[in-house]
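Engineer: pasting the structure only:
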């Protein structure tokens, strides 16, 4: 048996933990550069704000009623970790599915509904985050139960294959179906999860493939996806951002790419991986009418797999120089680390040896940044000048303080 614990409007709930004045108010958290709504409180949804809707498309009357906040991902990630730590105390196995969702193992739990209520109560008491709990014999049924739980006062629901709630559940809301498939299934008379369960499996597999066939089996109570306590090894790591405003100089563009490369390498080392190649891309603004468009992309292999930020930066900056063209206004850039492998696997090169000091140097940088904050120690090409924000910095006009990750922004109680 699986349980799915999901934070309700997670980003909004985190903001409310540290700012109680937001309770009962319509809260909208915006994406990078304050573009689109990526989290909405129930009050915000009631005003008609859609998920992913650009904030400028919301009517001025509604915007005046909203409490609009910039996304504070560092804060949300830290609070997510605290929720997960509570769940690890309660359940033998936990799979962190996303920043606001975790699957837990309830196989040996005698009273699953009571366990769900206890998890919900403890997470709320210890972190302030309201949650809902879905329970089922498969991950798909647990996900379905979680959606049902959101509309109940107790917030905990168990879904079994034979239950009437499963039979009547809209097929477009089933995990793994999606809007495109839901439209095709609806044309064939498959409108509910019950209809999907009863559909001919061979026909379903032939028309939609193995993914939907597995979804059907999971709705029938057959486990097709086990709990994954460890993150599968990634094939690539990508760091990409839209700029707060367009940049035109090669220096500004190179600094942005260098900053993204540094962050990508930090993620790489945190997973004990190394990269065999580097990919860089640049974009002008495709939504700017009349502007000249340019969207270059290049990749280059490293001489040998590495997690050394210096080596990745040298390649990334070289790629920027080769792609840069004057006369264009760049709006977005990104860095990808490719051909990932475990850090203990080394392929020697006949003409180029590995720097024996590399691992120790990177370890010192990572330790300093963990202790004193990201960016405390960096390389000159990616370093920001004290007291100055780079031209490409994201627009975050309503960013809340880093209440849990920076000493100078801790909540003060008077």
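Structural biologist: It's in. As the structure is a prediction and not an experimental result, all values here were calculated from the model. Residues are numbered from 1 along each chain as shown.
Engineer: can we go C-alpha only for contacts and neighbour counts from here?
Structural biologist: Fine.
Engineer: other SSEs contacting the lengthiest helix in the chain?
Structural biologist: Secondary structure of the chain read by DSSP state H shows that its longest helix is helix 250-270. When contacts are defined as 3 or more CA pairs under 8 Å, 6 or more residues apart in numbering; DSSP states H and E, helix 250-270 sits against strand 237-247, strand 273-284, helix 309-323, strand 330-338.
Engineer: check it against this one:
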């Protein structure tokens, strides 16, 4: 989890840590390139987030070979290393991906044999399960549930009561019962946002205006990609919420 730089300034200074600004526009462009390459190989793909996707390998005879080919193509074309987890359900594939990063040299891990799955779940901390946030983690730990294997031993009615239907589906997926399909055609976004923090204090109105124009253009580009239209446009400006030398300001205007 990220923290403001000023909160760890001593650690940065004492350990010669280099700090770089984020570049979300570049992240988005690189993500599009990676997802396009994956789509060329596996037409049925769900782009889950900027750096994650699910693909349907049903009918593939050698899934490990195909995954290795995908990894090679992406790395050669973009220079970005990726990891791929293979399993019968989405949740198990997330588990497989965890071990692909931790225990393999090539970044590909297939979790398909029952004995192998059981061993993986016995090793995996419940905190690493897809869908287990801080609140559910505290609750599970309070009942002595520390590993993923402990979680799948729980009574389904108890899981439904404590973690709703989503928790129950996650548990069933860990047992090999598919509950989440591939959403190859996700619904359009309800809102699009482009925001940046200035690296230094800004006192020039022109600089702020130029930044707003650039952000608006980027939002419009995202809107066109979605083939959507906007009903409202909002501009938000705020000062540094962590500053001790000036009052905090937050303002917005919608049209």
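Structural biologist: Done, it's in. Bear in mind the structure is a predicted one, so any value in this text is a computation, not a measurement.
Engineer: need the TM-score from the superposition.
Structural biologist: The TM-score (TM-score structural alignment, normalised by the length of the second structure) is 0.84; 248 aligned residues with a CA RMSD of 2.6 Å.
Engineer: now the helices and strands packed on helix 250-270 of the first structure in JSON lines, with mean neighbour count and distance to residue 105 of the first structure?
Structural biologist: As requested, these are exported to JSON lines (neighbours: other CA atoms under 10 Å; distance: least, CA to CA, whole Å):
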{"stretch": "strand 237-247", "mean neighbour count": "19", "distance to residue 105 of the first structure": "29"}
{"stretch": "strand 273-284", "mean neighbour count": "22", "distance to residue 105 of the first structure": "28"}
{"stretch": "helix 309-323", "mean neighbour count": "19", "distance to residue 105 of the first structure": "38"}
{"stretch": "strand 330-338", "mean neighbour count": "24", "distance to residue 105 of the first structure": "33"}
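Engineer: ok now stretch 2-16 of the first structure, how far from the chain's centre?
Structural biologist: How far stretch 2-16 of the first structure lies from its chain's middle: 14 Å, per CA atoms, centre = their mean, to the nearest Å.
Engineer: quick one: end-to-end length of that stretch, please.
Structural biologist: Stretch 2-16 of the first structure has its terminal residues 29 Å apart, counting by CA to CA, to the nearest Å.
Engineer: after superposition, how close is the longest helix of the first structure to the second structure?
Structural biologist: In this overlay with the second structure, the average offset of helix 250-270 of the first structure from its partner residues is 3.2 Å by mean CA distance after the TM-score superposition for the first structure.
Engineer: could I get the buried residue list for that helix?
Structural biologist: 250, 252-269 (16 or more other CA atoms under 10 Å).
Engineer: related to what we said a few turns ago, output the helices and strands packed on helix 250-270 of the first structure as CSV; include the columns distance to residue 4 of the first structure.
Structural biologist: Formatted as CSV, these follow (distance: least, CA to CA, whole Å):
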stretch, distance to residue 4 of the first structure
strand 237-247, 27
strand 273-284, 29
helix 309-323, 37
strand 330-338, 32
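Engineer: could you list every residue that touches residue 148 of the first structure?
Structural biologist: Residue 148 of the first structure is in contact with 134, 157, counting by CA atoms under 8 Å, 6 or more residues apart in numbering.
Engineer: residue in the second structure matching it?
Structural biologist: Superposed on the second structure with TM-score structural alignment, residue 148 of the first structure falls opposite residue 99.
Engineer: next: residue 202 of the first structure.
Structural biologist: Under the alignment (TM-score structural alignment), residue 202 of the first structure pairs with residue 157 in the second structure.
Engineer: packing partners for whichever strand or helix holds residue 16 of the first structure?
Structural biologist: Using DSSP states H and E, residue 16 of the first structure sits in helix 10-18. With contacts taken as 3+ CA pairs under 8 Å, 6+ apart, helix 10-18 of the first structure sits against strand 27-30, strand 37-40, helix 73-90.
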